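Show me how the following folds:
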Amino acid sequence: MATPAAQAATPDDDTTTLTGAEIRRIQEKQIPAPAWKIAIRYAMDKRGTPYVWGGASRQGYDCSGLMLRAYEAAGIELPRTAAEQYGAFSRKISWDDLKPGDLVFFSGLGHVGMISKPGYMVHSPHTGDVVKEEKLSDWRRQAFVGAVRPDRAGVREWKQVLEHREETGPAPLTASVE
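Modelled structure (predicted):
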């Protein structure tokens, strides 16, 4: 007859032993992906979708509509237009400090794309084109206005600014005659 200690070590026991690597793999699966990774995945999955002015759906995207939906998929709500998206964050990112997930703005805030990997961006360029990834060219660098790194706190602050503007109304116009 087996002793209780011997019984505990039998193959019929429901005990599972995991290695450190297996435990890390299980823990990593439980950690949600960072917002920027989710946003990039969303935008990259839309490659080939036609550019549609004012578009923000699978029928078509304009540049800011693609960024809006990409970060929405990651749980971050952005304003609608490129200029508002740039203004939603007080911290600006320089050309030399760009990282995947950063929103990059060009041509007087008339265009926005997202850094997909070093030296590349995903964007919806213009009418007649499709969402695509392209290399950041010298021309893009010359047209570069700035970049932001979306985060939930920055957007909340921007919403508060907009709400305050709505509550207080437009600033009164004043003029002086000399």
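
CA atoms for contacts and neighbours, from now on please.
Noted.

How many neighbouring residues does R69 have?
R69: 22 surrounding residues under other C-alpha atoms under 10 Å.

what's the closest non-adjacent residue to it?
Nearest residue to R69 in three dimensions, chain neighbours excluded: A56, at 6.7 Å (C-alpha to C-alpha, 6 or more residues apart in numbering).

let's see this one next to it:
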Amino acid sequence: MKTGRRTLTTAAVTVVCAITVLAAPGTAFAAPTPPPPPSASASAGGAPSKELEAVRKELDKLYRAAAVATEEYNAAEEKAKQQSTEVVRLAKKIAKGKEKLAELKDRAGAAAASQYRGGGLPPEAHLMLSDNPQEFLVGAGRIRQGQHAAEGLLGEMKRTQEDLEQYAQDADAQWRKLEVGRKARAKAQKKIEKQIAAAEKVESELEQEEKERLAELERRAAQKAQSAWLDSGVLDGIETEATEQGRKALAYATAQIGKPYEWGAEGPKTYDCSGLTSQAWTSAGQGIPRTSQQQWKQLKRVAVTDMRPGDLVIYFDDASHVGMYVGDGAIVHAPRPGRTVTIAGAGSMPILGVVRPDTGVSET
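Predicted coordinates for the structure are as follows:
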């Protein structure tokens, strides 16, 4: 990777990423350059810059809260899927267990009917009435076999009944968990909708010229953070290329550029941040956890200075956001409501760490 390539414009980076990743996987990308300073006319009229900066921070706070709630919702949804699968598995076991118990009861009934047909006397009584010693000995062996079979049948019926009771208890426990999960999802959904509605209300009260100035403030804040990150020398010496799986995941992720963000979405038309990264790696044949928090907890962690294209960059102390590293200081990610999948500076948000979905050797 060439760390000196930091002079391309944001638009150029987006175009290069959308095309070059597919044509020549593993190619690094330059970080966006700072936008021009706001003109004098941009400061005239409307809310003062300090007020807009306060609005920017408030919006960032609201959308961050929505992102946290979104990952809570995703986690609850993922657990619900697993629990539903377990309920189905237990239901099948219960059904098979009932069939088996019915079969065992039929066999027990047949044995009782056989005894009834023998005059109601137990096999031992019939044997004692026999005048033939040889028949007596043969019959005694059969009686022992019959007793063992009857004991085995009763034991199997008991075990089957106990299994059925245990399956029923387990299924009930899973249903209870599903109900808890449903409440957790509903709670998270309310939090998401509340935060997004509050953010949209703040934005709706701005004039068009103020919205443009606000967007400029957002770009400049992101660029300031990115420049500070690059100036730290964190990318110096990084030359690692993507693995074959990493290239496939990157190709998928960058192909989604321009598609809208939607909380809880995993594609193919809309995505949230972890929906994009999890689906990208699934497309590459590597299943990974659904949420950014679980990606941070379960995947292999690597140093920022060792990251390679395809790795996932986890953001904020609560691991509530994630993007995929594309190279040369940039990520592809689904930012927030009202935005689309895009390329951004990897250092434009506070980095918690980097995780690696695959363990393959990179192609240098």
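
where does the TM-score land?
The TM-score (TM-score structural alignment, normalised by the length of the first structure) is 0.62; 117 aligned residues with a C-alpha RMSD of 1.6 Å.

Map the residue nearest to R69 of the first structure across to the second structure for me.
The alignment partner of A56 of the first structure in the second structure, by TM-score structural alignment, is E266.

in terms of contact, does that match touch A280 like I think?
No - using C-alpha atoms under 8 Å, E266 of the second structure makes no contact with A280, being 9.7 Å away.

From the centroid of the second structure, which residue is nearest?
Of all residues in the second structure, the one closest to the mean position by C-alpha atoms, centre = their mean is R290, 0.8 Å from it.

ranges for the helices of the first structure?
4-8, 20-30, 35-45, 63-73, 82-87, 138-143, 152-168 (DSSP state H).

Tell me the residues of the second structure aligned with the shortest one.
Correspondence between helix 4-8 of the first structure and the second structure is not established for any residue, with TM-score structural alignment as the criterion.

Can you give me the buried ones in that helix?
For helix 4-8 of the first structure, burial by neighbour count (16 or more other C-alpha atoms under 10 Å) applies to no residue.

same thing with the third one?
Residues of helix 35-45 of the first structure classed as buried: 35-44 (neighbour count, 16+ other C-alpha under 10 Å).

Relative to the second structure, what is the average displacement of that helix?
Comparison of helix 35-45 of the first structure with the second structure after fitting gives an average deviation of 0.3 Å (mean C-alpha distance after the TM-score superposition for the first structure).

same for that helix, what does it pack against?
helix 63-73, strand 120-123 (3 or more C-alpha pairs under 8 Å, 6 or more residues apart in numbering; DSSP states H and E).

ok, back up a step: hmm, the residue nearest to the centre of the second structure is touching S274, no?
Yes - using C-alpha under 8 Å, R290 of the second structure is in contact with S274, at 6.3 Å.

what's stretch 96-103 of the second structure in contact with?
The contact list for stretch 96-103 of the second structure (C-alpha atoms under 8 Å, 6 or more residues apart in numbering) reads 157, 160-161, 163-164.

Look up how far Y120 of the first structure lies from the aligned partner of the residue nearest to the centre of the second structure in the first structure.
Aligned by TM-score structural alignment, R290 of the second structure pairs with R80 of the first structure. R80 of the first structure sits 23 Å away from Y120 of the first structure, taking C-alpha to C-alpha, to the nearest Å as the criterion.

any idea what V130 of the first structure aligns with in the second structure?
Per TM-score structural alignment, V130 of the first structure is aligned with T340.
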